[in-house]
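Visitor: Here is my input; please provide its structure:
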Amino acid sequence: MGISAFIDAVEDREKSVTVLNRESVDPLYRMLDGMFDNDNVAVTENQDPDAPSDVVLLRDKQTGSLAISQMDEISETLLLVNSDLYVTGTVPLEEVETPEVVAHLSDVTFTVSDKQKFLLIHISRHIESLALETDGGILHSSFQQLSRLRDERGTADAYRTLADSGVDVHVYGVGGWEPPAFADRLSVHAGSTPELQDSWFVVHDGNGDENRMAALVAEEIGPNEYRGYWTFEPRLVREILGYLETQYV
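Guide: Model (predicted):
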């Protein structure tokens, strides 16, 4: 079983996103709808005289669980920014904030490209930030090209910070690069297999705490087009960890 098989095997949850008493402009609502566009995620708006304005609700139809965020939280962290925010290191890893509604879109398979790709980039930083906050355990991260650890300033800053922490960091990807100075504090798994060329994953074992376990797994299915999901389910995270440790570590 490989990374691709983990994506194929996930049982997508059906979720609904509802904007209550919307005051935000139409283009912002369309951006929200476009960002979360998915067969298993329905985006609607509604009026409730007893609720405040511009509240976004996410409901998991299987479990009934509910997450709540303000529209401006989602706008400022996702809709009105782009990947340069993290590529250039504008937001340090210690300052990554993820609205509850975004985090709880877990266990849903997304196919993303262009602007939507930022959804997966943000969740990657969320998991890296969770590992840093935990200051322990093991983090596995795939970059397709290991050179991103040197060439993307924001990525280099994030992993230099992680390398200096108590986290045991394993990085994966195609080699043929000039490692940065902090690479000697990482466990590097270089190769040229199709899986390493196409896979994007960030997985943290929680350092013994199930509430801090997280995984994102995705694969490139076309030029700059990815298919994948993220999860905080301990069983799924353990299965992915088991595969990585058996296959690579």
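
Visitor: When you work out contacts or count neighbours from here on, use the C-alpha atoms and nothing else.
Guide: OK.

Visitor: longest helix anywhere in this protein?
Guide: Secondary structure of the chain read by DSSP state H shows that its longest helix is helix 117-134.

Visitor: For that helix, which helices and strands make contact with it?
Guide: Under the contact definition 3 or more Cα pairs under 8 Å, 6 or more residues apart in numbering; DSSP states H and E, helix 117-134 sits against strand 138-145, strand 199-204, strand 214-222, strand 225-231.

Visitor: what distance separates that helix from the middle of the whole chain?
Guide: Distance of helix 117-134 from the chain centroid (Cα atoms, centre = their mean, to the nearest Å) equals 5 Å.

Visitor: any idea of the angle it forms with strand 199-204?
Guide: Orientation of helix 117-134 against strand 199-204 (axes from the mean of the first three to the mean of the last three Cα atoms, to 10 degrees) gives an angle of 30 degrees.

Visitor: what does helix 117-134 rub up against?
Guide: For helix 117-134, the external contacting residues (Cα atoms under 8 Å, 6 or more residues apart in numbering) are 35, 78, 82-83, 93-94, 96-98, 103, 137-139, 162, 165-167, 201-204, 206-207, 212, 214-216, 225-226, 230.

Visitor: about what we covered before: output the helices and strands packed on helix 117-134 as JSON lines; include the columns mean neighbour count.
Guide: Compiled in JSON lines, the helices and strands packed on helix 117-134 are given as follows (neighbours: other Cα atoms under 10 Å):
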{"stretch": "strand 138-145", "mean neighbour count": "22"}
{"stretch": "strand 199-204", "mean neighbour count": "25"}
{"stretch": "strand 214-222", "mean neighbour count": "22"}
{"stretch": "strand 225-231", "mean neighbour count": "23"}
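
Visitor: Please identify which helix or strand holds Leu32.
Guide: helix 26-35 (DSSP states H and E).

Visitor: Second input sequence below; structure requested for side-by-side comparison:
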Amino acid sequence: MSLIEIIAGVESHEATLTVFDDDPAVARTLAEHFADRNVRVVDGSTDGGPDGYAVLSRDGEFVTAVGVEELLPAHSTEIGDPSAPDVDGGIPEDPTTGRVGEPVLDHLDETMFTSYSRGDMVAASREIEDRAWRVGRGELHAGFQTLDVLTGETNTYDRLGEKPELDVHAYATDEGDAPNADYYTVHVARSAEIRETWFVAFDGDGLDEAKCALLAEERAPGEFYGFWSYDPATVDTIIDHLVSRYWSSETTDDGDDGATV
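Guide: As a prediction, this is how the structure comes out:
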């Protein structure tokens, strides 16, 4: 299963948020809030019963119910600040913290997003890098598309790689010069999926509750579509794919050989 196929698999499991409220504007407002999520918002009929609540379901099964007022806080904090702090900066543990619709997002191990800019992707990546830094053990895998992009992240990944029990791996296509990577391993591949995706995955040093990943496809220049996940099975699938394809034979999607530096 390729990285692109993993994204498609998560995308296919769309959740549904059914809104029960006398005011039709509530559903419209929530639909706008969740427009960049893998959540479909629909009106529900109360038939004279209570209203002012919403039900989240997935594949026809109940997930959670929540009052609409909890989904529409007066103030929220959005990620996407390209000046987000680096691994020493103490960014939030969960990138959904404080966001509109948090009671729903908390029940989604895998949260889709659309049209993220590079600034959004950097901000989301920092959360995973920060978790790996604080745990200080295990494996961190990050895809940079090209060596040119990786070179711009050398300082951050040198610091991460200096953790003696943290095994750091970077992936990029052969566009630009490879950085001097004394503290982490660079996998150079002639691979379409590496060129077209952005990912950061941390294995939690084997602890399921510490595993997390971000995976996105660049579907238009500078616009990314994908998901972040705290589901251990999804994180394992991403890392297993990277290890099996790019560590041993270094075989690429195009059948060419890659290299490890």
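
Visitor: related to what we said a few turns ago, please enumerate residues in contact with the next helix or strand after the helix holding Leu32 of the first structure?
Guide: Later in the chain than helix 26-35 of the first structure, the nearest helix or strand by DSSP H and E is strand 41-46. Contacting residues not belonging to strand 41-46 of the first structure are listed as 14-22, 33, 36-37 [Cα under 8 Å, 6+ apart].

Visitor: Any buried residues in strand 41-46 of the first structure, and which?
Guide: Neighbour-count burial for strand 41-46 of the first structure flags 41, 43 (criterion: 16 or more other Cα atoms under 10 Å).

Visitor: same deal with stretch 10-27 of the first structure?
Guide: Across stretch 10-27 of the first structure, burial judged by 16+ other Cα under 10 Å covers 12-22.

Visitor: end to end, how far does that stretch reach?
Guide: With Cα to Cα, to the nearest Å applied, stretch 10-27 of the first structure spans 32 Å between its terminal residues.

Visitor: contacting residues around the counterpart of Val112 of the first structure in the second structure?
Guide: Mapped onto the second structure by TM-score structural alignment, Val112 of the first structure lines up with Ser115. If you count contacts by Cα under 8 Å, 6+ apart, Ser115 of the second structure has them with 36, 223-225.

Visitor: What ranges does the stretch 51-200 of the second structure have for its helices?
Guide: With DSSP state H, counting those that start in this stretch as the criterion, the stretch 51-200 of the second structure has helices at 68-71, 102-105, 118-135, 147-151, 154-161, 192-196.

Visitor: With mean neighbour count and distance to Ala259 of the second structure as extra columns, can I get those helices in TSV?
Guide: Putting the helices of the stretch 51-200 of the second structure into TSV (neighbours: other Cα atoms under 10 Å; distance: least, Cα to Cα, whole Å) gives the following:
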stretch	mean neighbour count	distance to Ala259 of the second structure
helix 68-71	17	48
helix 102-105	18	39
helix 118-135	22	24
helix 147-151	19	13
helix 154-161	18	19
helix 192-196	20	13
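
Visitor: got those helices as JSON lines, with distance to Pro232 of the second structure columns?
Guide: Formatted as JSON lines, the helices of the stretch 51-200 of the second structure follow (distance: least, Cα to Cα, whole Å):
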{"stretch": "helix 68-71", "distance to Pro232 of the second structure": "27"}
{"stretch": "helix 102-105", "distance to Pro232 of the second structure": "17"}
{"stretch": "helix 118-135", "distance to Pro232 of the second structure": "14"}
{"stretch": "helix 147-151", "distance to Pro232 of the second structure": "26"}
{"stretch": "helix 154-161", "distance to Pro232 of the second structure": "22"}
{"stretch": "helix 192-196", "distance to Pro232 of the second structure": "22"}
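
Visitor: just so I know, which of those helices lies nearest Thr234 of the second structure?
Guide: Proximity to Thr234 of the second structure (Cα to Cα) singles out helix 118-135 among the helices of the stretch 51-200 of the second structure, at 14.7 Å.

Visitor: Compute the inter-axis angle for the closest one and strand 212-220.
Guide: Using the same axes, to 10 degrees: helix 118-135 of the second structure against strand 212-220 is 160 degrees.

Visitor: thought Ala215 of the first structure was touching Gly228?
Guide: No - Ala215 of the first structure is not in contact with Gly228 according to Cα atoms under 8 Å; the separation is 10.6 Å.

Visitor: Quick one: residues contacting Gly136 of the first structure.
Guide: 165-168, 206-207.

Visitor: Of all pairs in the residues you listed, which one spans the longest distance?
Guide: Ser165 and Gly206 (14.5 Å).

Visitor: who has more neighbours, these two?
Guide: Neighbour count, other Cα atoms under 10 Å: between Ser165 of the first structure and Gly206, Gly206 has more, with 21 against 17.

Visitor: Determine which residue in the second structure is aligned with that one, please.
Guide: With TM-score structural alignment as the criterion, the equivalent of Gly206 of the first structure in the second structure is Gly204.

Visitor: how far does stretch 8-17 of the second structure sit from the chain's center?
Guide: How far stretch 8-17 of the second structure lies from its chain's middle: 14 Å, per Cα atoms, centre = their mean.

Visitor: Check stretch 214-232 of the second structure too.
Guide: Relative to the centre of its chain, stretch 214-232 of the second structure is centred 6 Å away, using Cα atoms, centre = their mean.

Visitor: so it aligns onto which residues of the first structure?
Guide: Against the first structure, stretch 214-232 of the second structure falls on residues 216-234 (TM-score structural alignment).

Visitor: on that earlier part again, closest to Leu196 of the first structure among the buried residues of stretch 10-27 of the first structure?
Guide: Nearest to Leu196 of the first structure among those, counting by Cα to Cα, is Asp12 at 24.7 Å.
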